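Chemist: A structural model of the following input is requested.
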Amino acid sequence: MLQQRRTPEAEHTVSDYMQSSNDAFPSSQETLGHIVTDIIRAGETVSRKAICAKLLARLSDNQDPELEKQYHELIALLLGRE
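Modeler: Okay, here's the model as predicted:
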């Protein structure tokens, strides 16, 4: 049976790829997860209103057009306006 050996070069390439994908802004799911975590840590009730308020706060502090688009999409999703 043929066995593949891992070379340090191949492992380095894979880890570089994984690291580069982590440098991008978070996915929509990750963003919602961070927001929900913030709400829970603040001792607040997680609700659509609370999540939208956090998204709007992040939107007003944001300078990145890609993140702005993501925040608008998440707000539309929460309000049922896809």
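
Chemist: From now on I want contacts and neighbour counts done on CA atoms only, so please keep to that.
Modeler: Noted.

Chemist: How far off centre is stretch 61-68?
Modeler: Mean-position distance between stretch 61-68 and its chain equals 13 Å (Cα atoms, centre = their mean, to the nearest Å).

Chemist: Go through it and flag the buried ones.
Modeler: Burial within stretch 61-68, assessed by neighbour count using 16 or more other Cα atoms under 10 Å, is assigned to L67, E68.

Chemist: And stretch 26-35, by the same measure?
Modeler: For stretch 26-35, burial by neighbour count (16+ other Cα under 10 Å) applies to T31, L32, I35.

Chemist: Sequence B follows; please return its structure for comparison with A:
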Amino acid sequence: MTDTYNNASGSDTSTPALTLSSGEEMLGTVVMEMLQSGQEINRHSLCVKLAAKIDLSTDPALEAQISELIGLVLKKG
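Modeler: Below you'll find the model as predicted:
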């Protein structure tokens, strides 16, 4: 998904609509995807969705961030 905007020189530039700069943004994006597709939101479904993102990722830093999110979702208290 991309948005088009004019850069300082006035020419069109395509860029990702959302740059995931934090775990909160990533988790929010995952929740929005699940809500839009009619999926139930619970700890199990969030972990499954996040694990699928790890499986598709080729970026070790992103995989580590997603793994940390899974840990936060599963953490009690």
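
Chemist: which residues are contacting stretch 48-68 of structure 1?
Modeler: Residues outside stretch 48-68 of structure 1 that contact it (Cα atoms under 8 Å, 6 or more residues apart in numbering): F25, L32, I35, V36, I39, Y71, L74, I75, L78.

Chemist: and with 7 Å instead?
Modeler: I35, V36, Y71, I75, L78 (Cα atoms under 7 Å, 6 or more residues apart in numbering).

Chemist: that older thread, can I get the buried residues of stretch 26-35 of structure 1 in TSV with distance to S60 of structure 1 and secondary structure?
Modeler: Shown next, in TSV, are the buried residues of stretch 26-35 of structure 1 (distance: Cα to Cα, whole Å; DSSP: H, G, I helix; E, B strand; the rest coil):
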residue	distance to S60 of structure 1	secondary structure
T31	15	helix
L32	17	helix
I35	15	helix
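
Chemist: which of the residues you listed lies closest to S47 of structure 1?
Modeler: S47 of structure 1 has its nearest neighbour among the buried residues of stretch 26-35 of structure 1 in I35, at 11.0 Å by Cα to Cα.

Chemist: Map the closest one onto structure 2.
Modeler: With TM-score structural alignment as the criterion, the equivalent of I35 of structure 1 in structure 2 is V30.
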